[in-house]
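**Student:** Quick one, structure for this:
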Amino acid sequence: MSNSYLRTKIDRFIHHKYTDIFIIVLILLSVTLVFIDIGLSDDDPFKTVLFFSDWGIIAIFVVELSVRFYIAPRKRKFFRRYWVDIIAIMPLFRAFRMLRVLRLLRIFRLGLLLNRRLSRFTQFFSEAYGEYLTIGIVVMVVILAGSVSLHLVENEVGSPENPHFKPLTKAFFWTLYTLIAGEMGQGEPSTVTGKVIAIIVMLSGLTLFAIFTGIISAAMVQKLKLQLEDKFMELEDLEDHTLICGWNRKGTLIVEELQSDKTERDRYIVIIAELECAPKFDSKIVDWEIIYFMSADYTSLDVLKKAKADKATKAIILADKTRDRSDQDRDARTVLTALTIEKMNPTIFTCAELLNGDNEVHLEMAGVEEVIISDGYAATLMATATTTQGIIHLTKEIFSAKYGNQLIKIPSSERISQMTFSELSVYLKREHDAILISIERRDKFHRNKTFVNPSSDFQILPDDSLVLISREKLINVD
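**Tutor:** All right, here's what the predicted structure looks like:
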C-alpha cells in the first residue's frame, strides 16, 4: 500500500461526517467534565472517576491531532489552526487549576464543526443563520469561561472566599447578568485578576449588544462568521479532485451525475465561476461537504493555482454563460483555460465544451482528451431520434450514472489478451452480464484510437481499454 494511498484513506476517514459527530460529542463531554470537576470538592470520591474519564478523552484528542498532523501537507499551518487544541491537551496546563479554563476554548471548534455541518442542509441556513450560530458560540464561550475563571480566582486556596462567586452557579448567573446588563451584578470581584475578567465580560456584552442592534455593520458579523467557518480541507491541501471551470445550466446536472457515480461520489469538486454565490443543488443528491466554490475568473493563472489545478485529476471546462459574451469569446476563454491547465498539469484528464466546432483543433493541440461540441451533439441526437424512434430511452440510461446500465471503461489484462473480440464478448456477457462495444488502443504517437464493434477476430492486447455497457461500475478481468 503506497504512502499516498494511505494518506488519502486516512484523510477521508478523519474528515468523515461521523468522525466530526464523534468529535462534537467528545467536546461537549469534555466541557461538561470541566464544570463537574470544578464544582466538586477535592475530597469527593467521584473525582477519581472524573480524572480517568478526562484523561481518556484527552488521549482520544491526542490521537486525533496526531493523525491530522500526519496527513497535513503543511505542518506550520497545522499548528496555526490547532494551537488552541494543542494547549488544551498539554499536561503542563492541566497542573494549574486556573489554566484549566483554556479547555473551554474547544467550544470554538465545536462552533466550526456545527456551522459547516448545519450549512449543508439548506442554502438558506448557510446564508441566514450562520451569523447567529457564530454569535451564539461567542456568547457561550464568554459566559462559561468567565464564570469558571471568576469562581477559581475568587476562591483560591489560602485566600478569603468571595461568597458572590461560590458555588459555581452563582458565578455563572453573575457573569450572565453582567454580560447582558453591561454592568456588574450583585457583588464584585475582590482580586485584581477577577476585576480584569469582569471588565472583559462587560466589554464583551457591549460589543455583542452592538452587533445585535446593528450599530456594528454586517461586515463585523461576517468577519466573526469567517473566523469560525472553516473547511474540512483547505483548498491548498486538495489533491486528486475534479475541477469545474465556468458555469451554465449543464453544470448542476454534471455535478449530480458525478456524485451519482460510485467511483466519483467521494471525489472533491472545486467549482470556479463568476457567480455572486454558490450554485444551488438538490441536497438529496449532492453532498455539499466535498464541494468548494470560488467566485473568480477561471482563466486567471493565480485563481487556478489557488484551486490546485496542478494537483487535480480531472478538469471540466464549460462554455461559461455567467457573463454577457459572444460565443467566440466564450470559446476563446475555454481554449485559454485548457492551455493553462494542461501546462500546469500535463497528466490531468480534461473535458472541454465548445460552441463552435472550428475551435476544436486548438484544444486537441493543447492536449485536451475530450471535446464536446454541445450544439453539434444535440443536433445529431435529435436527428437520430427522429430516424430511429425510441433511441432516446437508450441514451438516457447508458449516459447516466443515476440508474440502470451505463457506459464504463476498464483496462485489459494479460488474462484476456489472447482472446478475440468475439470470445471476449461472450466471456463478459457470461461472467459479468456486460456488453462489449469497442476497444480503445494507443498508437505509436500515444494517441487514443477507438475501434467500435470491430471484426470478430480482432485481437485484444494487454494495454487496450475496453468500453462496455454494464450495470456494474467495477469489473475485474484479471
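
**Student:** contacts, neighbours, all on C-alpha from now
**Tutor:** Will do.

**Student:** Output the contacting helices and strands for the host helix or strand of residue 76.
**Tutor:** Using DSSP states H and E, residue 76 maps to helix 75-89. Packed against helix 75-89, as judged by 3 or more Cα pairs under 8 Å, 6 or more residues apart in numbering; DSSP states H and E, are the following elements: helix 46-71, helix 106-118.

**Student:** Of all those helices, which one is nearest residue 258?
**Tutor:** For the helices and strands packed on helix 75-89, proximity to residue 258 was assessed by Cα to Cα; helix 106-118 is nearest, at 21.6 Å.

**Student:** To check against the first, give me the structure of this:
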Amino acid sequence: MRKIIEEREKLKLQGRVRVFKIWLYNILENENSPYNQIYNVFALFIVITSSIGVLIELTPLEAKLPPDLDIFLRDYEEVVLIFFVVEYLTRLWVVSNFTDDFKRTYFSYESPNKLSKLFFALKEAFRPKVQWMKTPYAIIDLLSILPIIRPLRAFRILRVLRLLKIIRYGGAIKSFIFAIKEQAYLFLFIFFTIITWIVILSLLVYIFEYNAGNELFVSMWHAIYWGIVTISTVGFGDIHPVTDPGRIITSIMIGGGIVLVAALTGTFSAALVSRLMTLKEGGLKMENLENHIVICGWNETAEEIMEQILSMKIEKEKPVVIVTNLPKSAIGIELPRDVFYKRGDFIQENILTEVGIEKAEHVVIVAEREEGLSERNIDARTALASMLIKTLNPNAHLYVEVLLDEDADIFQKRMRVREVIIHGQILGKIMFTSILNPGATSLIKTLVDKERGIKKVKITGLGKFENFGQLLMYTRKYGYLPVAVERRGKIHLNPKDTFILEKEDFVFLIPAGGGED
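**Tutor:** As a prediction, this is how the structure comes out:
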C-alpha cells in the first residue's frame, strides 16, 4: 500500500511540474496566448530601455550621458543580461520533455549493448532542443546574451544585436496592428475627422490672428502645430490667440477635440480588449501535453466529471483539457488554472491537434447539444470525433456518451471505444435496482465515492502474487478488499482464489468502511 501512496505523490508532483511547464510554454512561445502578449510588451520595454546606452554611444552626436544615468544603465544592463539568460534556459527547457523522450527511446530501442542504447536515447532526447537552438529566434536570443561574458562586451555589435529581439517579441506589435485592422474603417473615419477639424479651425484662427498682428502665428504651419497641441488638451502656451474670434474658435476646437480624441482612444481600447479576450477564450496551444485527459463537449455529464476531477485534485497529477464550442462563461463552474480550456469544434482536426490529442491518455466525448441538431445528428458528431481521435491516437482510452441505445453497439464493436455510456440508461437501471433491492442506490453511490469508492491499481504496484488468493490475503492486512481483476479490457468479477494473475492485470479494491472491529 505504501507503494501506491508514494506513486500517487510522485504523479502529483510530476503533474504540477508538467502543468507549470505548459504555462511557461504558453507565456514564452505561444503567440495566441494572452499571457504571451503581456510578456512581449514587458520584454519589449526591457529590450528598448536596456539599449539606450549603447545607442547613444553609436550616435554621431556629442551628447554624453549624465554620470548617475550612466551608472544606472550599466547596472540595469547586468540585470537584463541575467534576465535574458534565464529566459533562454527556460525556453530551452519548455520546448520538449527530455525525461519522457529519453525513457521512450531507451526502452523502445532494441540493442544488447546498454551503452549504445544510452547514447542513442540521449541523442534522441537532445534532438528537439538542438533543433530549437538552430531556429533564427533562438540564435538571436543566444547572441543577445553573449555579453554576459565580460570580454565580449568590447564588441558593441553584440550589444546592438539585442535590438533584434524586437522581432522575437513582435507578437505584441502584431496584436496592436490586428486591433487596428479589425476597426480599420472606424479608425480612418475618426482619424480623418480629427485632421479635418484641426486644419479647418487652425486656419480660421490663423486668419483672425494674422489680421490682428499676432506675431506668435508666424505661418500656417505654426497654426496647425498650435491646433494639434490644443486639440490634445496639452496647450504648451508658446502660441496662443489674442483675438475674441480666435478664443471662441479655440474653445470650440477643445470641446470637439475632447470628443473626437476620446472616440479614437475608446475605439482602439475596445478593439485591443476584444483581441485579448479572443485569445483568452480558448487560444492556448497545448501540443506539448502528454498523458493528459481531454473532455470533448460540455453538458451535465461533463460538468459532473469535471467536479469529480477537481474534488480529487486529479488535475494536479495530469493536465485536463476541455474542448467545447461554448464560451468559457457558459461552462457554469470555476475552472482552476491547472485546467485548460479550448474553444472550438472537437470534430475539427486542427482543434484536436492543438490540444495534443496525439499524446492524450484519456479522451471523453459527451453528447454536447447544439441548437438545430437532432439526437441522431449529435451521435453522428460523436462518431465522427471518435474516428478522428482513433486515427490521430490509436492508443487513447476513449469514452463516449451517446443519446440513442442503438448507436452504442456501433461504437463498441466498430470503433474500439473503451467505454460507451447511454445517456440516462445507467440512472434508470440504478433506480430500478433500488426498487427490487432497497438500499442498492446507497451501495452504488458508496462504491463510486471518490474517497471510499473503488480504486483501480496495477498488480505490479502492489507486489508479486501467483493467484488471487494470495492477493486477497495481502490486501486484507491493509484494510482493502479486491473485488475484480481487469485483463486486457475484460473484467473478471470476484474470481476464485486459484485465479492465476499476470503482470499486466489490474485489480479493483474497496477500502475498509470504518465499521466496528
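
**Student:** TM-score of the superposed pair?
**Tutor:** The TM-score (TM-score structural alignment, normalised by the length of structure 1) is 0.59; 364 aligned residues with a Cα RMSD of 5.2 Å.

**Student:** Beyond the helix holding residue 76 of structure 1, next helix or strand please.
**Tutor:** Taking DSSP H and E, what comes next after helix 75-89 of structure 1 is helix 91-94.

**Student:** Show me the contact partners of that following helix.
**Tutor:** 87, 99-100 (Cα atoms under 8 Å, 6 or more residues apart in numbering).

**Student:** so which of those residues is the most crowded?
**Tutor:** Counting by other Cα atoms under 10 Å, residue 100 has the largest number of neighbours within these, with 20 neighbours.

**Student:** okay, now the closest residue in space to that residue that isn't next to it in sequence: neighbour count?
**Tutor:** Nearest non-adjacent residue to residue 100 of structure 1, counting by Cα to Cα, 6 or more residues apart in numbering: residue 94, 5.8 Å away. Around residue 94 of structure 1 there are 16 other residues, counting by other Cα under 10 Å.

**Student:** do the same with residue 147 of structure 1
**Tutor:** Residue 147 of structure 1 has 25 neighbouring residues, counting by other Cα under 10 Å.

**Student:** cool, residue 18 of structure 2 as well?
**Tutor:** 22.

**Student:** now residue 76 of structure 1
**Tutor:** Using other Cα under 10 Å, residue 76 of structure 1 is surrounded by 10 other residues.

**Student:** same deal with residue 205 of structure 2?
**Tutor:** A count of neighbours around residue 205 of structure 2, defined by other Cα under 10 Å, yields 26.

**Student:** And it, what's its match in structure 1?
**Tutor:** Using TM-score structural alignment to pair residues, one finds that residue 205 of structure 2 aligns to nothing in structure 1.

**Student:** Hmm, residue 246 and residue 205 of structure 2 touching each other?
**Tutor:** Yes - judged on Cα atoms under 8 Å, residue 205 of structure 2 makes contact with residue 246 at a distance of 4.9 Å.

**Student:** which residues of the stretch 351-500 of structure 2 fall in helices?
**Tutor:** With helices called from DSSP state H, counting those that start in this stretch, the stretch 351-500 of structure 2 shows them at 375-392, 408-414, 425-436, 440-447, 468-477.

**Student:** most packed of those?
**Tutor:** Among the helices of the stretch 351-500 of structure 2, ranked by average contacts under mean count of other Cα atoms under 10 Å, first place goes to helix 375-392 (a mean of 18).

**Student:** That helix vs structure 1, average offset?
**Tutor:** Here helix 375-392 of structure 2, set against structure 1 after superposition, deviates by a mean of 1.7 Å using mean Cα distance after the TM-score superposition for structure 1.

**Student:** what does that helix correspond to over in structure 1?
**Tutor:** With TM-score structural alignment as the criterion, helix 375-392 of structure 2 aligns to 327-344.

**Student:** Now do the matching stretch: everything it contacts.
**Tutor:** Defining contact as Cα under 8 Å, 6+ apart, one finds that stretch 327-344 of structure 1 is touched by 298-299, 301, 304, 309-310, 317-321, 348, 350, 352-356, 359, 362-363, 366-368.

**Student:** Got a quick ChimeraX command for the buried subset of the residues you listed?
**Tutor:** Listed next is the ChimeraX selection for buried residues among those, using 16 or more other Cα atoms under 10 Å:
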select :298,299,304,309,310,317,318,319,320,321,348,350,352,353,354,355,356,359,363,366,367,368
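
**Student:** Can you list the residue ranges for strands in the stretch 201-350 of structure 1?
**Tutor:** Per DSSP state E, counting those that start in this stretch, the stretch 201-350 of structure 1 carries strands over the ranges 242-245, 269-273, 291-295, 314-317, 349-354.

**Student:** CSV please, covering the ones you listed and showing distance to residue 205 of structure 1.
**Tutor:** Formatted as CSV, those follow (distance: least, Cα to Cα, whole Å):
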stretch, distance to residue 205 of structure 1
strand 242-245, 44
strand 269-273, 39
strand 291-295, 35
strand 314-317, 49
strand 349-354, 54
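
**Student:** Quick one, which of the ones you listed gets closest to residue 118 of structure 1.
**Tutor:** Nearest to residue 118 of structure 1, of all the strands of the stretch 201-350 of structure 1, is strand 291-295, at 14.9 Å by Cα to Cα.

**Student:** The closest one against structure 2, how far on average?
**Tutor:** Strand 291-295 of structure 1, aligned to structure 2 and superposed, deviates on average by 2.0 Å (mean Cα distance after the TM-score superposition for structure 1).

**Student:** Mind listing what's buried along stretch 142-149 of structure 2?
**Tutor:** Buried residues in stretch 142-149 of structure 2, counted by 16+ other Cα under 10 Å: 142-148.
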